[in-house]
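S.K.: need a 3D model of the sequence below.
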Amino acid sequence: MDWYTTVFEVIDMRSFSNLWYWVVLAVAWSSISHWVLGVPFDMVARARRHGGQAEQDLEDLVRINANRILFVVEETGVWMTALVSALLSALVVLGLFYGVEIAQAVFLLVFPLTFVGLLSIHSAHKVRNGENSGEPLWRRLRIHRMTTQLVGMLSIFLTAMWGMYHNLSSFIL
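M.R.: As a prediction, the model looks like this:
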């Protein structure tokens, strides 16, 4: 038997047993938790430490991104909700009822992002309604980042559990 054939029999190159899926999952959550309302979190720390121009830049960038998020929500909110609901419903039906593994994998990647999207909308509203400078802004961005990280950790854990269950059950059967 060929070495490559043995490796590809042991490591099935489908979604949950594919290394690239796990790399995408890790990179996605790393990027999402680093960028808070479109602002890199190191910029928040720099603004808090140094103040002055760094603080003004942070406030301007957060204001611009919050207004952009709220504009998109106000213009396309109903359509976006319908589209995301249809996509998630299709993934659930394909993944759970028809057993399509890639649909399960994409659902486990995309579904938690809807919570992060809703959190971003909530934070953007808070920024627009007064938490747009100084300590209230830093607190809002910190809460947003910590909540995003919590959703990410839970998502990665549940995806890993489902992926292990799926790989073990397909290996045994």
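S.K.: all contacts plus neighbour counts: C-alpha atoms, from now on.
M.R.: OK.
S.K.: who's in contact with the host helix or strand of Ser31?
M.R.: If you go by DSSP states H and E, Ser31 is part of helix 19-34. Residues outside helix 19-34 that contact it (C-alpha atoms under 8 Å, 6 or more residues apart in numbering): Ser15, Phe16, Pro40, Phe41, Leu109, Arg145, Thr148, Gln149, Gly152, Ile156.
S.K.: filter those down to the buried ones and hand me the PyMOL line.
M.R.: Selection of buried members from these for PyMOL, criterion 16 or more other C-alpha atoms under 10 Å:
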select buried, resi 15+16+41+109+145+148+149+152+156
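S.K.: about what we covered before: quick one: buried residues of the helix holding Ser31?
M.R.: Tyr21, Trp22, Leu25, Trp29, Ile32, Ser33, His34.
S.K.: now the residues you listed in CSV, with distance to Leu141?
M.R.: Below are the buried residues of helix 19-34 laid out as CSV (distance: C-alpha to C-alpha, whole Å):
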residue, distance to Leu141
Tyr21, 29
Trp22, 27
Leu25, 23
Trp29, 17
Ile32, 13
Ser33, 11
His34, 11
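S.K.: for the comparison step, fold the sequence that follows:
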Amino acid sequence: MDLYATLFEIIDMRSFSNLWYWIGLAVAWSMASYWVMGVPYDMIQRAGRVEGDAQDDLETIVRVNCNRITSLSEQSGLSMIAVASAILTSLVIMGFWYSIEFAQAVFLLMFPMMFVGLLSVRAAIMIQRRELSGKALRSYMLRHRLMVQLIGMVAILITAMWGMYHNLAYGVLR
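M.R.: Predicted structure coming up:
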């Protein structure tokens, strides 16, 4: 038996009819909304309830992650945007011009995550610029989380609609 045939049979490249794709999509978006700029959501909640050391821990982790994000965006932001654009363009061409379902599925997962990344860079810059701390920091982080969740809801809706259209138009079993 051919190795590639066995591999593709196990992986099943028909993404929109594959349960694992939808589980992966749900996990990706739940992780994106739980880890707000690299800070777990429960840490933000605990800092709001307990304050004191919990607030100090939150501010420290946010400061470290903001420094990391802004440093990365300053040093290699342009090249990261160029590589991401090339990858997304390749996925669009393969997926929607050549009708490769796997490329469509990866594009529908990656494209909205690009906006989450850009939103995180913007949030890190704003937190540093405004020198947010205490309640103002928690409020800003929660607003950022809400924006990520809204992007995720729209992305999941569009992906689900495209997946249903694809399965109805082209059939689940080819």
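S.K.: and of the contacts of helix 19-34 of the first structure, the nearest to Tyr165 of the first structure?
M.R.: In terms of C-alpha to C-alpha, no member of the contacts of helix 19-34 of the first structure lies closer to Tyr165 of the first structure than Phe16, at 9.7 Å.
S.K.: so how far does the helix holding Ser31 of the first structure sit from its counterpart in the second structure?
M.R.: When the second structure is overlaid, helix 19-34 of the first structure sits 0.3 Å from its aligned residues on average, using mean C-alpha distance after the TM-score superposition for the first structure.
S.K.: which helices and strands sit right next to the helix or strand just after that helix?
M.R.: Downstream of helix 19-34 of the first structure, the next assigned helix or strand under DSSP H and E is strand 35-36. If contacts are counted by 3 or more C-alpha pairs under 8 Å, 6 or more residues apart in numbering; DSSP states H and E, strand 35-36 of the first structure sits against helix 134-172.
S.K.: ok now do Leu108 of the first structure, which residues does it touch?
M.R.: Here Leu108 of the first structure is in contact with Ser155, Thr159 (C-alpha under 8 Å, 6+ apart).
S.K.: if we can go back for a sec, which of the contacts of helix 19-34 of the first structure lies closest to His125 of the first structure?
M.R.: Distances from His125 of the first structure to the contacts of helix 19-34 of the first structure, taken by C-alpha to C-alpha, are shortest for Arg145, at 15.7 Å.
S.K.: next one: the residue most central in space within the second structure from Ala32 of the second structure, what distance?
M.R.: The structure's the second structure has its C-alpha centroid closest to Met113; by C-alpha atoms, centre = their mean the separation is 3.4 Å. When distance is defined by C-alpha to C-alpha, to the nearest Å, Met113 of the second structure is 8 Å away from Ala32 of the second structure.
S.K.: Gly38 of the second structure too?
M.R.: Relative to Ala32 of the second structure, and taking C-alpha to C-alpha, Gly38 of the second structure is found at 9 Å.
S.K.: then Gln128 of the second structure?
M.R.: 21 Å.
S.K.: and Phe115 of the second structure, by the same measure?
M.R.: Distance from Phe115 of the second structure to Ala32 of the second structure, by C-alpha to C-alpha: 12 Å.
S.K.: do Leu3 of the second structure as well
M.R.: Leu3 of the second structure is 35 Å from Ala32 of the second structure, by C-alpha to C-alpha.
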